[in-house]
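In: The amino acid sequence is not available; the structure is as follows:
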């Protein structure tokens, strides 16, 4: 059993799940991993002993915390423990009387399947979750946000499976939902809106090998990505760096990846993408600048 999944019980403040997600989105996965066990233990104890009327609220809080644990463990490459935590979160979310939350946590499980290369399973899961909450014309923004996030996750999985037409269809559908939402939101600890569409459009085009289109998609980012949480912004910078590198523009790639690493060194330490970009820069750049040398040292690549 992974340390995050232990049985010791402690007292957990009501705001703990929300603050844990704040740590997660900062990119400091080591700090999130350190904070999560006590939160899980306390919420488990409360859920186990709660009276029936209190169960849904505690199921919701424990589900959100286990979901954060699963996402963190995935970044730390504990894939089996990540899957166990997130599947548990999905079951609890079903008890929370919030179908949008339940669908969104399923989208996180689909992301894990995608990262593991299980694209067909990932796409099947997000399609099913999206269908379960498909909004009508009067849906509130939080409902649209949950639905749009699932469409975008489907687009990512389709792109990685090499299904260009489906990836573009999902991307277009998610962009239409974002236009209806009209602003960047963070419902259920999940970012959605125009900034997320620009970020994920670039990612989808990179997965399909369309690097020119990725650069053009990134150029549509509102306010230079100010609405994105730190980790998402860092990933977008690394994506942009990779696109420029593939287009033979290392001079554009270096400042982007350097900014990503500087913004969240702990995130970069656990990610392959900034390391891949830095390693390629070392082998393609004729003159290794101090910035590149420092970057390579920070990431431990050569």
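Out: Ah, there it is. None of the values given here were measured: they were computed from a predicted structure. Residues are numbered from 1 along each chain as shown.
In: CA only for contacts and neighbour counts going forward, please
Out: Will do.
In: wait, doesn't residue 168 sit right on residue 155?
Out: Yes - at 7.0 Å, residue 168 counts as touching residue 155 under the criterion of CA atoms under 8 Å.
In: so where do the helices sit in the stretch 1-150 of the chain?
Out: 16-26, 29-49, 55-75, 79-93, 99-115, 119-132, 141-160 (DSSP state H, counting those that start in this stretch).
In: can I get the ones you listed in TSV with distance to residue 223 and mean neighbour count?
Out: As requested, these are exported to TSV (distance: least, CA to CA, whole Å; neighbours: other CA atoms under 10 Å):
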stretch	distance to residue 223	mean neighbour count
helix 16-26	19	20
helix 29-49	26	19
helix 55-75	27	25
helix 79-93	33	21
helix 99-115	26	24
helix 119-132	29	19
helix 141-160	20	26
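In: want to throw those into JSON lines with distance to residue 233?
Out: Formatted as JSON lines, the helices of the stretch 1-150 of the chain follow (distance: least, CA to CA, whole Å):
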{"stretch": "helix 16-26", "distance to residue 233": "10"}
{"stretch": "helix 29-49", "distance to residue 233": "15"}
{"stretch": "helix 55-75", "distance to residue 233": "16"}
{"stretch": "helix 79-93", "distance to residue 233": "23"}
{"stretch": "helix 99-115", "distance to residue 233": "18"}
{"stretch": "helix 119-132", "distance to residue 233": "24"}
{"stretch": "helix 141-160", "distance to residue 233": "17"}
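In: Residue 103: what's it in contact with?
Out: Shown in contact with residue 103 (CA atoms under 8 Å, 6 or more residues apart in numbering): 129, 130, 132, 133, 146.
In: Mind doing that once more with 10 Å?
Out: When contacts are counted by CA atoms under 10 Å, 6 or more residues apart in numbering, residue 103 touches 90, 93-94, 109, 125-126, 128-133, 146-147, 149-150.
In: same question, residue 19
Out: Counting by CA under 10 Å, 6+ apart, residue 19 has contacts 32, 35, 65.
In: what's the first-to-last distance across stretch 257-268?
Out: One end of stretch 257-268 sits 10 Å from the other (CA to CA, to the nearest Å).
In: Give me the buried positions along that stretch.
Out: The neighbour-count check on stretch 257-268 (16 or more other CA atoms under 10 Å) flags 257, 258, 260, 261, 263, 264, 265, 266, 267, 268 as buried.
In: try this one side by side with the last:
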């Protein structure tokens, strides 16, 4: 978009906003951005070249994308076969709806549960393996019977086992929250994160409370409640910083603290606050240097490599595609989970799409899909990138790109 086009586009945004009686602050809050960012858009200083940002503005103003950019192709009608298709996590969403074990509350005398803690530990570890592998349908099936068992056992088992059972329940809800975030189910992710925090507190494992807050902040970001995400992460960071500054600092606490800084970087990136996002990435990188190695404490996969992967994602969110590619192509993520490796490939695909490098973008997205099909076919950012590639290619779209768009239900 040229400078003249950016100014004309910005004037169109400002006119539509005023027609709806909205102040800049009101529209910016609706979009999950800052008023400063919107002001720069309306003055033509901040160009809008990404399809997902264009969609966001159109949705906020209640107009078709073509009203903002007449050259954007009209969306095709939604094929009948895609209407009402179940989400991979529908069963898990149903499982956590309502109070988990109401009969326990009503029973006059509840018999103590006899549980095999080792078996439940294995089951929870398996759930996290599915989460790290982005195998959402399998995770949803496993969650169905596991959560009610853990909820009942934590309340009725022998006293010596209860802290461990509450911790296992917290870890299970954390895995579920992470999965819901990746499948763009942020309301369910919020609920699961909140339950994980409550269970962690009852377990006495304080760091798992903070890990739950990290999951909560992620949910707030997906809900575009950026002020809540910032508040949740900042209060946790402030408390943890005092904890790790003394002799009690340990690798697990550093991993949680570093992950919370990454959550804050995401909050600032989504609000368009470039300087704040970069500051939080550097805070996380400093903590990763103290650790020195990649770890998976509390299933956070925090370490130097993951910080770089998140830096790629943040750069893409900020529209700094060249920087994202420069960082991403130097990363060796072979020691991390499939989900992390697939996320890196997906973000490199998004960066190449921003630079109109369609061949490279498609290659990265196909690589990500090969590693984690459910991630690339359901992640909102991936689907937006695929739609953008389709729009760029138009009638010249390759069969491989069209097939990927069909698999991800990402036809524009």
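Out: The structure has been received and is ready for your questions. Quick caveat: nothing in here was measured; it's all calculated off a predicted structure.
In: Find the nearest non-adjacent residue to the residue nearest the centre of structure 1, please.
Out: Centroid-nearest residue in structure 1: residue 232, 7.1 Å away (criterion: CA atoms, centre = their mean). Using CA to CA, 6 or more residues apart in numbering and skipping residues adjacent in sequence, the residue nearest residue 232 of structure 1 is residue 25, 7.4 Å away.
In: residue contacts, the alignment partner in structure 2 of that neighbour?
Out: Using TM-score structural alignment as the criterion, residue 25 of structure 1 maps onto residue 132 of structure 2. By CA under 10 Å, 6+ apart, residue 132 of structure 2 lies in contact with 126, 175, 178-179, 299-301, 336-340, 372.
In: 7 Å instead, please
Out: By CA atoms under 7 Å, 6 or more residues apart in numbering, residue 132 of structure 2 lies in contact with 337, 338, 339.
In: ditto for residue 107 of structure 1
Out: By CA under 7 Å, 6+ apart, the neighbours of residue 107 of structure 1 are 126, 150, 153.
In: hmm, back to that, which residue lines up with the residue nearest to the centre of structure 1 in structure 2?
Out: In structure 2, the residue paired with residue 232 of structure 1 is residue 340, using TM-score structural alignment.
In: so how far is residue 52 of structure 2 from that match?
Out: Noted for residue 340 of structure 2: a distance of 22 Å to residue 52 of structure 2, by CA to CA.
In: before we move on, what about residue 285 of structure 2?
Out: Between residue 285 of structure 2 and residue 52 of structure 2 the computed distance is 28 Å (CA to CA).
In: So the two - more neighbours on which side?
Out: Higher neighbour count among residue 285 of structure 2 and residue 52: residue 285, with 22 against 17, using other CA atoms under 10 Å.
In: what's the matching range in structure 1 for the helix or strand hosting the more buried one?
Out: Secondary-structure assignment from DSSP states H and E places residue 285 of structure 2 in helix 274-291. Under TM-score structural alignment, the alignment places helix 274-291 of structure 2 onto residues 164-181 of structure 1.
In: outside of the matching stretch, which residues touch it?
Out: Around stretch 164-181 of structure 1, the neighbours that count as contacts under CA under 7 Å, 6+ apart are 141, 144, 148, 151-152, 154-156, 158-159, 193-194, 197, 201, 208.
In: which residues touch residue 169 of structure 2?
Out: Counting by CA under 7 Å, 6+ apart, residue 169 of structure 2 touches 150, 151, 199.
In: try residue 159 of structure 1
Out: Taking CA under 7 Å, 6+ apart as the contact definition, residue 159 of structure 1 lies against 167, 204, 207, 208.
In: Does the second one touch residue 156 like I think?
Out: So that's residue 204 of structure 1. Yes - if you go by CA atoms under 7 Å, residue 204 of structure 1 and residue 156 touch, sitting 5.7 Å apart.
In: Residue 242 of structure 1 matches what in structure 2?
Out: So, by TM-score structural alignment, residue 242 of structure 1 is matched to residue 350.
In: what about that match, which helix or strand?
Out: Residue 350 of structure 2 belongs to helix 338-354, assigned by DSSP H and E.
In: Give me the mean distance between that helix and structure 1.
Out: Its aligned residues in structure 1 lie a mean 1.4 Å from helix 338-354 of structure 2 after superposition (mean CA distance after the TM-score superposition for structure 1).
In: on contacts alone, who are the packing partners of that helix?
Out: The contact analysis (3 or more CA pairs under 7 Å, 6 or more residues apart in numbering; DSSP states H and E) places helix 338-354 of structure 2 against helix 304-317, helix 321-328, helix 358-371, helix 380-393.
In: Please repeat the previous calculation with a cut-off of 10 Å.
Out: Applying 3 or more CA pairs under 10 Å, 6 or more residues apart in numbering; DSSP states H and E, one finds that helix 338-354 of structure 2 makes contact with helix 117-132, helix 304-317, helix 321-328, helix 358-371, helix 373-378, helix 380-393.
In: In structure 1, which residues correspond to the shortest one?
Out: Correspondence between helix 373-378 of structure 2 and structure 1 is established over residues 265-270, with TM-score structural alignment as the criterion.
In: now the second one
Out: Mapping helix 304-317 of structure 2 onto structure 1 (TM-score structural alignment) gives residues 194-207.
In: Superposed on structure 2, what's the mean shift for the matching stretch?
Out: Mean deviation for stretch 194-207 of structure 1: 1.1 Å (mean CA distance after the TM-score superposition for structure 1).
In: Residue 76 of structure 1 - nearest residue in space that isn't next to it in sequence?
Out: Going by CA to CA, 6+ apart, residue 76 of structure 1 has residue 270 as its nearest residue, at 6.3 Å.
In: Tell me how far the one you found lies from residue 176 of structure 1.
Out: From residue 270 of structure 1 to residue 176 of structure 1 the distance is 33 Å (CA to CA).
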